[in-house]
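Undergrad: Return atomic coordinates for the entry below.
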Amino acid sequence: MKRTISFMTGKGSVNHNSRKFHAKNTDPERSYLNVQYCNENVKDVYHELFDEALARYNEKQTRSDRRIDNYYEKILSGKQEKPFHEIILQIGDRGNMGATTENGQLAAKVLDEYMRDFQRRNPTLRVFSACLHMDEATPHLHIDFVPYMTGSKRGLDTRVSLKQALSALGFKGGTRRETELNQWVLYEKKQLAAVMLEHGIEWEQKGTHEKHLSVLDFEKQERAKEVAELEAKKESLEEHNVAILEVSEKWLDELENLEHEIHSAQENREEADKQAEKAKKEAERYEKKLTEIAPMVKDMERFAVKYSYDPEEVLPEAGTLESGKTYREKKAKPLIGKIVTVLRSVYREYLNISNRYTKLQVAYSRGRSGNERLTNRLEEVLEENRELRTIATDFGRVKSVVGVEQVNAVIDRAKQQEQIEAEQKRAARRKYSREAR
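TA: Predicted structure coming up:
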């Protein structure tokens, strides 16, 4: 017995697969014969797979606009990856493997055995919904899964990626036709064919469409081929986009570092401006006070010098109407002593104010100098940022025109040449050192 294998990709309707509603081509009276292997909520699976990686990613972000609140919603609204994938497998067609026939029961048994080993064989394809339908014309298997990778250097360290998930299973892309997906599909067909052979069914491989297919089945298969071709083109474009993103990641990191440096410089500049403004206001306040008391200070200096001598040397002798001792001891000395004490205290306060004013002037000058240095550095960083953005844009244009493979090859050759030159320089230095000893 020979039978074909149909391996198609679908949009994925979990509600339809679990028969929460019935289409026109189903027989509800036979739905009890369906087998449901699992039916989990895809959002719960996203929490299971990616929550820890999402927390690690968000913790590293210094900018709020780069944080991700809901990873499932991000993938759902993005264009790089699908939230999940569905494949549909069928053996033969309604003419030779009808669901109500003995051969249909055999096909269901083969598909069941194939399904029970699918997750073990594909650990990076997290199956969350799978069912075997027996209430349609031909038994067929729906498998819905989330492809993911670990150890990513870009974005989340564990993230959605069909290409990398298949790559981790050993499928490396080559030509446009030999993509990871095409290689994996062929491998899975061979796995199903091996189970079929154990039950006496050979895999009939056909290069063209089967003549015995019904018109409906033929149209469905033709649409499936068109979908497969579109999926292959989409996969190729996704590979191209991923390659560009990976190559430009270095430039993006450099730009992010520069933006962070600019942000820090702006914060430092703002703080320096505040300190300088504060010092300026403080200096103006003291300068105003000094201006107000300057005339008084000059008189104080003169009076302080005049009356800084001992009172006994300043006061004259008493007149004839009063004894000198009485005049000096009881009137003159106490009065002059108080005056000298007050003047000396005022003079010391003046010196303190003058010193503080001088220090504030120095601090203000230092703040202005630091502010000018930060302004100059900020302008340099902004100019470097503009140059790097121009380089990154030009680099993207080169890759679009020349092609990813050619550009990568040139980059690899340049890196190899740099390594060779670096090794030659190290060897020359070692030789020089030995000769010098």
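Undergrad: CA only for contacts and neighbour counts going forward, please
TA: Fine.
Undergrad: Packing partners of the biggest strand by length in the chain?
TA: In the chain, assigned by DSSP state E, the strand with the most residues is strand 140-150. If you count contacts as 3 or more Cα pairs under 8 Å, 6 or more residues apart in numbering; DSSP states H and E, strand 140-150 packs onto strand 85-91, helix 102-116, strand 125-133, strand 158-160, helix 162-168.
Undergrad: want to put them side by side, so please do this one too:
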Amino acid sequence: MERTISFMNGEGSLGHNTRAFIASNVDADRTKDNITLVNENLKQVYHKLYDDSLKKYNAKQKRKGRQIKDYYEKISRSKQEKLFYEVIVQIGNRDDTGVGSEAADIAVKVLTDYVELFISRNPQLYVFGAYIHMDEETPHVHIDFVPFSTDNKRGLETKNSLKGALASRGFESEGKGNTEWQQWSEAEKEDIAIIMEKYGISWKKLDTHKPHLSVLDYKKQERSREVKELEQELEDIGVVIELKEEREARLNREINKQELQLKKNREEAEKTLSIIDYLKEKALDEGKEQEKRNKYLIADNQELEDVITDKKEQLADLQAALARAHTVFDKADEELNRAREELAEVRKLRSELIAQVDGDYYLKEEVIRLRYENQNLKEENEGLREKLEKAYEFMKKFVIEGKSVLDKVLEWIGEKVREGRER
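TA: This is a model prediction of the structure:
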């Protein structure tokens, strides 16, 4: 048994696929026989696929205007990307595989196995909807999927990209006559043919003019081809736009960097000016304080000069007093020596007189006179001693070089005595 394989690019009407509305070519009585293999909410799929990458992307944007609030909404407004893509796969046609026939039942098994193989073979074509319709003339499956590429250097790390998703399977465009979509479509037909062979069906390949296709199928396929070519052109334009956006982003980053540097330089300049103002103010305050200290120093210097003058005057008085004391001591010393000499002479005469004269009245009178004179000398000597003690007390009141004038005089007298002995 041979059957054709129809692999077409669908329009992507979720309402039609889920039968939210019924088209004119649909037998509503058989809608209950339709088979839903996969049915996920498209917006939730976008959150699942892109939220992590979106969060990382937004975190890198310096300007909030560059951030993407909702990736689903962005793609829905895009002229380059589609929210999702759809392929419609059919085994045979209404003449050889019409609904209700044994061939149709086998076709349903092939289509069910193929959806499972499609999901495993195309991991970067996320299938969120797969519906086998049994309420039209021939069983067929609508497969709705979101293509995504990973490890992107520009934009989101993971983003919507049919070109990138097919490239992960090794399909790259060789021009309009052999795009990655065309290459991938042929590879998928080969997979379908393998499943068909398991059920005893061989692939009936048609020539390039496709004479056996129904008019509707042929028109759909031609429109699909035109759409794919247009999508390729739009994707190429999208790459150019993305490059421009990347260049703009790079320029914006450079501008932001320069703005940050200017801001930093301005802040440093303001900080430097603040420091200069502070140092200037501090210098003025220190100058005023120094001026006050200078005034105090001048006053202190004047007071010190007055004290020095007073000390000099006191020293002059002390020197004069010392000179007078030296004179007094010299005179007292001379008188003391003379008195000692006279006393010694008197004692000597007295001894001689006492030894030589005995009972002589005149001599007795002379001895009495000498005694009287000796007494007077003693009294003079006591008077001199009192004067000397007063001079000592007077000189104790004055200090020169850490010693009293008295100590200085005594040192001087000691030196004089030593000099006398040395002679």
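Undergrad: Which positions within the longest strand of the first structure qualify as buried?
TA: Across strand 140-150 of the first structure, burial judged by 16 or more other Cα atoms under 10 Å covers 140, 141, 142, 143, 144, 145, 146, 147, 148, 149, 150.
Undergrad: swap in stretch 311-320 of the second structure?
TA: Result for stretch 311-320 of the second structure [16+ other Cα under 10 Å]: buried residues 315, 318.
Undergrad: Would you check that residue 125 of the first structure makes contact with residue 145?
TA: Yes - counting by Cα atoms under 8 Å, residue 125 of the first structure touches residue 145, with 5.6 Å between them.
Undergrad: Kindly indicate whether the closest residue to residue 182 of the first structure other than its chain neighbours is helix, strand or coil.
TA: In space, and not counting its chain neighbours, residue 182 of the first structure is closest to residue 232: 7.9 Å by Cα to Cα, 6 or more residues apart in numbering. Of the three states, residue 232 of the first structure takes helix under DSSP: H, G, I helix; E, B strand; the rest coil.
Undergrad: Map residue 232 of the first structure onto the second structure.
TA: Residue 232 of the first structure maps onto residue 229 in the second structure, with residues paired by TM-score structural alignment.
Undergrad: what number of residues lie near its match?
TA: By other Cα atoms under 10 Å, the residues close to residue 229 of the second structure number 19.
Undergrad: That one against residue 177, yeah?
TA: No - taking contacts as Cα under 8 Å, residue 229 of the second structure lies outside contact range of residue 177: 9.1 Å.
Undergrad: anything in contact with each of the two?
TA: Shared contacts of residue 229 of the second structure and residue 177, defined by Cα atoms under 8 Å, 6 or more residues apart in numbering, are absent.
Undergrad: could you pull out the strands for the stretch 151-300 of the first structure?
TA: 158-160, 202-203 (DSSP state E, counting those that start in this stretch).
Undergrad: and those strands as CSV, adding distance to residue 28 of the first structure and mean neighbour count?
TA: Converted to CSV, the strands of the stretch 151-300 of the first structure look like this (distance: least, Cα to Cα, whole Å; neighbours: other Cα atoms under 10 Å):
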stretch, distance to residue 28 of the first structure, mean neighbour count
strand 158-160, 36, 23
strand 202-203, 31, 18
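Undergrad: Between those, which one is closest to residue 401 of the first structure.
TA: strand 158-160 (28.7 Å; Cα to Cα).
Undergrad: how big's the offset between that closest one and the second structure?
TA: With mean Cα distance after the TM-score superposition for the first structure, strand 158-160 of the first structure departs from the second structure by a mean of 1.5 Å once superposed.
Undergrad: No further questions, thank you.
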